[in-house]
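Q: got a predicted structure here, sequence first:
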Amino acid sequence: MKHFPRTRVTEKVIYLPLKHYKLKTIKQFKKSMKKFSKFFSMMALAAVALLSSCSNEDDPKPAPSLDFVAGTGYTTGDVTLAPGSTLKVKWVANKGDKDMDKFQVTINNAYLVDYAPDGAGSNPYSLKGSNQNTYQGEISTVVSSNVGNVETYTFTVTDKNGNSTSKSIKVTIGTVQTGAIDTWTAVILGNENHATLGSFYDAEGNVVYTQAAAKTNASAVDFVFYHGQANGASMAAPSNTDASAVFTGLTSWATRNATKFKSTSLTQTEFNAVTGANVLGEAATGATDTQVTNLSVGKVFAFTTVGGKSGLAYVSQLSGSFTASGTITITVKIQK
């Protein structure tokens, strides 16, 4: 077997001087930095342009302003009005970024006929001349005659760019409460079987009398409370025959007031909501009876005194019977 001599392979490494290597590296670095600098500069410019473009598009232009003007007889917010009464509203509108173009008034989303600055059919109203900068106007319109109806009046101003501002007033048709009243709470009367509490009441002065004291102040007594065998818990006038059968001393009074009573279907919530003398008068209209019988907790009855004062009374507590001692607790609202 023939053997060949081994050949040694050697690698020749060429070493560059350190100075040359550093110089080459620095040049490449500077060149790369110039490229990056140019790239980032272009990106920054593009970002600024994009932000500027977005800012111009997203910044909303000021819309026109609209304000209601207060004054005697004018409404500036939601209100309750009597059926068939007149609503008056005054306003001022001012331009925002662009001139104002038109103004309109609607009632429940339909154009209000009573708003027609240029005659019939001029709602919406085209704003011209100085009205494009500032526009003042007003309406006077008769509201619905139906109690319980709700009417929403919407006022809208629009500029030439289509930007608009709206404000609304909600009108509820109901009874406007007027006139001062007195409210007497936790008035407690005892029935004919009660040993200490009086059964006689002065509704105008808010005084409870025993039978002896009531006779002395007979002209002031408006209510007599008793429990009847058939009538149950009852509130009567001193002139009532059933009351005089229970309290026999009534027949000897010098004055026996003929207070008039009337049962109602009012709830406690409705009773609590009464704040006006006119509502008490309406509630007592038609009261002709001299007593209300079979009262129960939660019942509301109306009355009118001989002095012409109308009122309502709410029964909050009740106890006793024809044969047992008992009381009634009422809250009274009466015209001043």
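A: Nice, I can see it. Quick caveat, the model's predicted, so the values are computed rather than measured.
Q: can we go C-alpha only for contacts and neighbour counts from here?
A: OK.
Q: those helices in the stretch 101-250 of the chain, which residues are they?
A: 211-216, 241-246 (DSSP state H, counting those that start in this stretch).
Q: so which of these comes closest to Glu151?
A: Closest approach to Glu151 among these is made by helix 241-246 (49.9 Å; C-alpha to C-alpha).
Q: pull out the buried positions in the closest one.
A: Residues Thr241, Asp242, Ala243, Ser244 are the ones in helix 241-246 that count as buried (16 or more other C-alpha atoms under 10 Å).
Q: helices and strands around that helix, which ones?
A: On a contact count with 3 or more C-alpha pairs under 8 Å, 6 or more residues apart in numbering; DSSP states H and E, helix 241-246 meets strand 223-228.
Q: off-centre distance for the strand it packs on?
A: Distance, stretch centre to chain centre, for strand 223-228: 41 Å (C-alpha atoms, centre = their mean, to the nearest Å).
Q: presented hereafter is structure B, for comparison with structure A:
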Amino acid sequence: MKKLFRNLLFFSAIGSVAILASCGGDEEEPLPTAPSIEVEVEGVEVSGSAISAVEGETATFTVVVTAEGLFNTLKIVPSVDGVAGTAQFIGKDEAAVTLTEEGTVGTVVVTYEFDAEDVGKELSWEFVGVDDEAQEASKTFTATVEAAPVEVVVYTETLIGGQSNATLGSFYDAEENKVYKYAETRETHSASVDFLFFYGDTNKYAIAAMDDADANTAFSSALNVTNALSAIMPTKNATKFKVTALTAAQFDAIGDVDALASAYGEVAADASKVNNLEAGKVFAFVQASARGSKKGLVKVVKTDGTSGTNRSITVTVKIEPSED
């Protein structure tokens, strides 16, 4: 239970309520009106006394105790899954308390940062305001905590050259955002290539897997090598593709893996290429099993070039992160 208060900035000391003795005679004076308590919560979603938080968020509790019989102490009792922890007491003389001149209103601000250990548990805090006559008023808040969204990996404006472009590489590694030329791919990097770019009279601007037949034809012709991909490349990862109806703006809005999975959809990618690409088009891919089968989305930023020697495509890639 100590863990629950690791981030609560109470700056408090354990104490007990001081009850003032009556100075009257034989007749007891009537007790003042019992205190009241108000708690405002900021930084998280709140509905009544229920808090919905996400890992990494911080809840700020502003506790105001109004007591005709003078503010004495704020007691806070935490619990996890219904099991109460050690109460903490913040007395009226502590620095954490802002007290009105007459002493009837005490304000305390405390914070709690939700972390991974809180996910899936029910947390609660009972705030108890106590006056000098030991009269109490309380308010309880409960919190449920969700895991923080897992962000997608984003590579912006990666430039890839066509099969006859001697300046730019044509083979792309979506894990490392690296582009390789044919020779270095063949010699050392074929196992890490997820897709390539080629241009053809029919396919126009096309992204394909290494095992695509049209890509093999295009590179074989450009390099004057028989079966430049199908026979010579040591590894030909069978990345699969599909077109999407996503707009560029919808693609740009995707920031976490849940949003990416939703945009990818339930229909599996099963094509070895996507073709006739142009700026603004968005397509989906899934890596070969040897590469982790991670899903990704690609937005075409720009297509360029007027001949085989200068054809290129610029893309932005969003892909699921690798598991630790």
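A: Thanks, I have the structure now. All values reported here derive from a predicted model rather than from experimental measurement.
Q: what would the helices of the stretch 101-250 of the first structure look like in CSV with distance to Val176 of the first structure?
A: Converted to CSV, these look like this (distance: least, C-alpha to C-alpha, whole Å):
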stretch, distance to Val176 of the first structure
helix 211-216, 37
helix 241-246, 37
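Q: map Pro78 of the second structure onto the first structure.
A: Under the alignment defined by TM-score structural alignment, Pro78 of the second structure corresponds to no residue in the first structure.
Q: helix, strand, or coil at Pro78 of the second structure?
A: Following DSSP: H, G, I helix; E, B strand; the rest coil, Pro78 of the second structure is assigned to strand.
Q: contact partners for the residue lying closest to it once chain neighbours are set aside?
A: Nearest non-adjacent residue to Pro78 of the second structure, counting by C-alpha to C-alpha, 6 or more residues apart in numbering: Trp125, 4.5 Å away. Trp125 of the second structure is in contact with Ile76, Val77, Pro78, Ser79, Thr140, Phe141, Thr142, counting by C-alpha atoms under 8 Å, 6 or more residues apart in numbering.
Q: list the contacts for the residue nearest in space to the middle of the second structure?
A: With distances taken as C-alpha atoms, centre = their mean, the residue of the second structure nearest its centroid is Pro149 (3.1 Å). Counting by C-alpha under 8 Å, 6+ apart, Pro149 of the second structure touches Asp256, Val257, Asp258.
Q: that one and Ile254 of the second structure, how far apart?
A: Per C-alpha to C-alpha, to the nearest Å, Pro149 of the second structure is found 12 Å from Ile254 of the second structure.
Q: just Ala261 of the second structure next, same as before
A: 10 Å.
Q: so for stretch 289-306 of the first structure, what gets flagged as buried?
A: Going by neighbour count (16+ other C-alpha under 10 Å), the buried part of stretch 289-306 of the first structure is 289-293, 295-296, 299-305.
Q: scratch that, stretch 257-266 of the second structure
A: Residues of stretch 257-266 of the second structure classed as buried: Val257, Ala259, Leu260, Ala261, Ala263, Tyr264 (neighbour count, 16+ other C-alpha under 10 Å).
Q: ditto for stretch 30-47 of the first structure
A: For stretch 30-47 of the first structure, the neighbour count (16+ other C-alpha under 10 Å) marks no residue as buried.
Q: stretch 106-116 of the second structure now?
A: Under the neighbour-count criterion of 16+ other C-alpha under 10 Å, stretch 106-116 of the second structure has Gly106, Thr107, Val108, Val109, Val110, Thr111, Tyr112, Glu113, Phe114, Asp115 buried.
Q: give me the range in the second structure that the helix or strand where Ser52 of the first structure lies lines up against.
A: Assigned by DSSP states H and E, Ser52 of the first structure belongs to helix 18-58. Counting by TM-score structural alignment, helix 18-58 of the first structure lines up with no residues of the second structure.
Q: so Glu278 of the second structure sits in a helix?
A: No - applying three-state DSSP, one finds Glu278 of the second structure to be coil, outside a helix.
Q: that one pairs with which position in the first structure?
A: Using TM-score structural alignment, the equivalent of Glu278 of the second structure in the first structure is Ser296.
Q: its match against Met235, yeah?
A: No - look at Ser296 of the first structure against Met235 with C-alpha atoms under 8 Å: they stay out of range, at 11.3 Å.
Q: count the residues that sit near Ser140 of the first structure.
A: Using other C-alpha atoms under 10 Å, Ser140 of the first structure has 13 neighbouring residues.
Q: and the spatially closest residue to it that is not a sequence neighbour, how far is that from Gly137 of the first structure?
A: Among residues not flanking Ser140 of the first structure along the chain, Lys88 sits closest, at 4.5 Å (C-alpha to C-alpha, 6+ apart). Lys88 of the first structure is 11 Å from Gly137 of the first structure, where distance means C-alpha to C-alpha.
Q: so the residue nearest to Ser140 of the first structure is in which element?
A: Assigned by DSSP H and E, Lys88 of the first structure belongs to strand 86-94.
Q: so which elements touch that strand?
A: Judged by 3+ C-alpha pairs under 8 Å, 6+ apart, the packing partners of strand 86-94 of the first structure are strand 65-68, strand 134-142.
Q: distance to Leu189 of the first structure added to those strands, as CSV?
A: Listed next are those as CSV, based on distance: least, C-alpha to C-alpha, whole Å:
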stretch, distance to Leu189 of the first structure
strand 65-68, 53
strand 134-142, 48
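Q: for Ser32 of the first structure, which of those is the nearest?
A: That would be strand 65-68 among those, by C-alpha to C-alpha, at 57.3 Å.
Q: run through who's touching the closest one.
A: The contact list for strand 65-68 of the first structure (C-alpha under 8 Å, 6+ apart) reads 76, 89-96, 157, 165-167.
Q: burial count for the alignment partner in the second structure of Asn206 of the first structure?
A: Using TM-score structural alignment, the equivalent of Asn206 of the first structure in the second structure is Asn177. For Asn177 of the second structure, the count of nearby residues is 13 (other C-alpha under 10 Å).
Q: quick check: closest non-adjacent residue to Asn177 of the second structure.
A: Using C-alpha to C-alpha, 6+ apart, the closest residue to Asn177 of the second structure is Tyr155 (6.7 Å).
Q: just checking, the one you found touches Val317?
A: Yes - contact criterion C-alpha under 8 Å: Tyr155 of the second structure and Val317 qualify, at 5.1 Å.
Q: neighbour count for these two, which is higher?
A: Between Tyr155 of the second structure and Val317, Val317 has the larger neighbour count (other C-alpha under 10 Å), namely 23 against 16.
Q: how about the equivalent of that one over in the first structure, secondary structure?
A: In the first structure, the residue paired with Val317 of the second structure is Val332, using TM-score structural alignment. Three-state call for Val332 of the first structure (three-state DSSP): strand.
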